[in-house]
Structure formats: C-alpha cells, structure tokens
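Chemist: Pasting the sequence and the predicted coordinates here, then a few questions.
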Amino acid sequence: MSNDKTIAVGADHAGFALKNHLAEAARKAGWRVIDCGTNSAESVDYPDIAHAVSARIEGGEARLGLLVCGSGIGMAIAANRHAGIRCAQAHDATEARLSRSHNNANVLALGARLTGDVVALDALTAFLSTDYDGGRHDSRLAKLNPEPTR
C-alpha cells in the first residue's frame, strides 16, 4: 500500500483531544491515519509518542507525521533526534505551509495549550496540502545532514 497519503499521528495527554480532532479531519480529507497514541488523557511521556511517529515515517509506513503536546516544543525536540525527520513546530497555517515549502518538513508539531482547534486545523490543512519547493532550498536542506567527520 502506498504511503503517499498516509500520516502518522501522536500526542501526549495534553494533546490527546486535539490529536483526535485533527486525525478525524485528516481522514475526511482522504488521508490514511496511523494513530500512534496516546488514547486517553492519562499522563504519558511525550518522547515515546514522538519516537513512535518518527519510526513510522523512517520505516516508510507514513509519508508525514503530526505530533501534539502542550506546547509542541517537546515533541519537536524528540522527533528531530531522528536522522530522517524534519519536524517543525508551527503556531499557524503560514508557519506550517512554509515548513513544507521551504524546509520539506515531514512532521508538524502543534501545542494544544497554545493553538486553538480552528487554527490547528488550518495549520494541518496547510501542511498536508503544501509541496516542497525544492530548487534554491535543496542546498540548504543538504546542510542539515552533513557528512560525518572522520
């Protein structure tokens, strides 16, 4: 099965409700959703969720990812520990769109305590509908994964 329109989603306890809302919107927009948890408002450790979503992308099961925690910061930090992940924390649709078009971000991190449902949905919609521009951005992206030093 193609992962072209597959998104892996995950949230900690603070982002649980917003994750569910956004996952349903993604499904309605024709995306296959892989839910990596959490499945309740009980406390969980956000790195576990970020690693699960990142692993789905690294393994080729999903093309994009969505992470939601209280601020979006912790999820972004954890996801960006993975070599193949470019996770952008966004606060609105413009940041989400630019993260895709200029930075080829493959994971969007949102803060449920900072971003309302409508703005978060606009950001996700922009993220999912924007392609990477390439061109002048390619050389910059290449510098994010430099050759290892010997």
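Modeler: Structure received.
Chemist: C-alpha from now on. contacts and neighbour counts both.
Modeler: Fine.
Chemist: Can you tell me the number of residues neighbouring the residue lying closest to Asn104 once chain neighbours are set aside?
Modeler: Take Asn104 and drop its neighbours on the chain: the residue closest to it by Cα to Cα, 6 or more residues apart in numbering is Tyr132, 5.2 Å away. Neighbour count for Tyr132, taken as other Cα atoms under 10 Å: 17.
Chemist: and if you look at Ala11?
Modeler: By other Cα under 10 Å, the residues close to Ala11 number 37.
Chemist: so how far is Ser101 from it?
Modeler: Applying Cα to Cα, to the nearest Å, the value for Ala11 to Ser101 is 24 Å.
Chemist: Tell me who's in contact with the residue nearest to Asn104.
Modeler: Shown in contact with Tyr132 (Cα atoms under 8 Å, 6 or more residues apart in numbering): 100-104.
Chemist: same question, Leu141
Modeler: Counted by Cα under 8 Å, 6+ apart, Leu141 has contacts Asn103.
Chemist: Below is structure B, check it against A:
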Amino acid sequence: MIYILGSDHAGLILGDFVKNYLLSKGFEIIDFLPKDSQKVDYPDFARKVCTEILKTQDARGILICGTGLGMSIAANRYKGIRAALCLDAYMAKMSRLHNNANVLCLAERISGLGEVESILETFIQTDFEGGRHECRISKIENFDL
C-alpha cells in the first residue's frame, strides 16, 4: 500500500507526524506536504493527492488541515475518491469497513497525537466489508453530476 500525503499550512505539524508514523510501519509514501509554514490553499493539496490516488494502483491518501472539513469537501469532488473526516478510531473503522474510504482526512487543530495514532492504526488495519456496502458505494459512484 502506498500512502499519498497532503496538508495545508494548518496541518503541517500533524502531516510530519503522520509521515513518520507511516514510514515506521514500512509504508511507501508520496509526500505533497508543504515544505514550510507559509499559507497555502487546501484545495491545491487535495487536488494533488486525489489526482495521484486515481492514477496510482494500491494507494490511499491522507489529507490534513485545521479542521479536516475543507480537505474532505475538496477531496470528495473527485469521482472515485471516498474521503472521510475521522475524529476517532470508530469513525476510521467504519469509514473503511462500510464506505471503503480511500482518503483519510484529519484535523490538526482538533485531534491530539495519541488519538491520531489510534485513527491511523485503525484506518490502516481495517478492510472493506463488501457485501451490501458494494451496492451503496456503486450508487454513489454512479451519481449523475
């Protein structure tokens, strides 16, 4: 599994934490994190991450901003992206189990590092349940927008 990371300036500290966590677990990383703390626009980083996910096999993304809201809204504009803002491990579990989320959105200004570690571990380890959820995801993917 390849993880593609992106954040805006409000998610930079958490982005570095997530990157180091994933590297310690042996995952390959594609890093679109900003290189400094100058203000940037979250939609630009959501675009980079989502575009890369859609062209990379066996990839998931992690997007971070202050609240996670902007990133999740921007990411879900891309057909084939199922971004989930997760504030705890239960949300991370259900996002993978029932929704087959391929992008995890995190909130630097809300979630502590211990909680984020729990969210990451759960998101990484939970597989999609399939079954009745396949039909629901298919319906979403076929929305006529």
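Modeler: Cool, got the structure. The model shown is predicted, which means the values in this text are computed figures rather than measured ones.
Chemist: aligned partner of Cys135 of structure 2 in structure 1?
Modeler: When structure 1 is aligned by TM-score structural alignment, Cys135 of structure 2 is paired with Ser139.
Chemist: And for Tyr90 of structure 2?
Modeler: Checking TM-score structural alignment: Tyr90 of structure 2 goes with Thr94.
Chemist: What ranges does structure 2 have for its helices?
Modeler: 12-24, 42-55, 69-75, 89-97, 113-125, 132-141 (DSSP state H).
Chemist: how far is the fourth one from where the chain is centred?
Modeler: So that's helix 89-97 of structure 2. 12 Å (Cα atoms, centre = their mean, to the nearest Å).
Chemist: Pull out the buried positions in that helix.
Modeler: 89, 91-97 (16 or more other Cα atoms under 10 Å).
Chemist: again with the first one
Modeler: Within helix 12-24 of structure 2, the residues scored as buried using 16+ other Cα under 10 Å are 12, 14-16, 18-19, 22.
Chemist: The third one too?
Modeler: Of the residues in helix 69-75 of structure 2, those buried by neighbour count under the rule 16+ other Cα under 10 Å are 69-75.
Chemist: what does the second one give?
Modeler: Within helix 42-55 of structure 2, the residues that qualify as buried are 42-43, 45-50, 52-53, counting by 16+ other Cα under 10 Å.
Chemist: Translate Ser40 of structure 1 into the numbering of structure 2.
Modeler: Looks like Ser40 of structure 1 aligns to Asp36 there (TM-score structural alignment).
Chemist: list the contacts for its match?
Modeler: Taking Cα under 8 Å, 6+ apart as the test, what Asp36 of structure 2 contacts is His9.
Chemist: Check structure 2 and tell me which residue is nearest its centre.
Modeler: Leu104 (2.3 Å; Cα atoms, centre = their mean).
Chemist: Quick check: it touching Cys86?
Modeler: Yes - at 6.9 Å, Leu104 of structure 2 counts as touching Cys86 under the criterion of Cα atoms under 8 Å.
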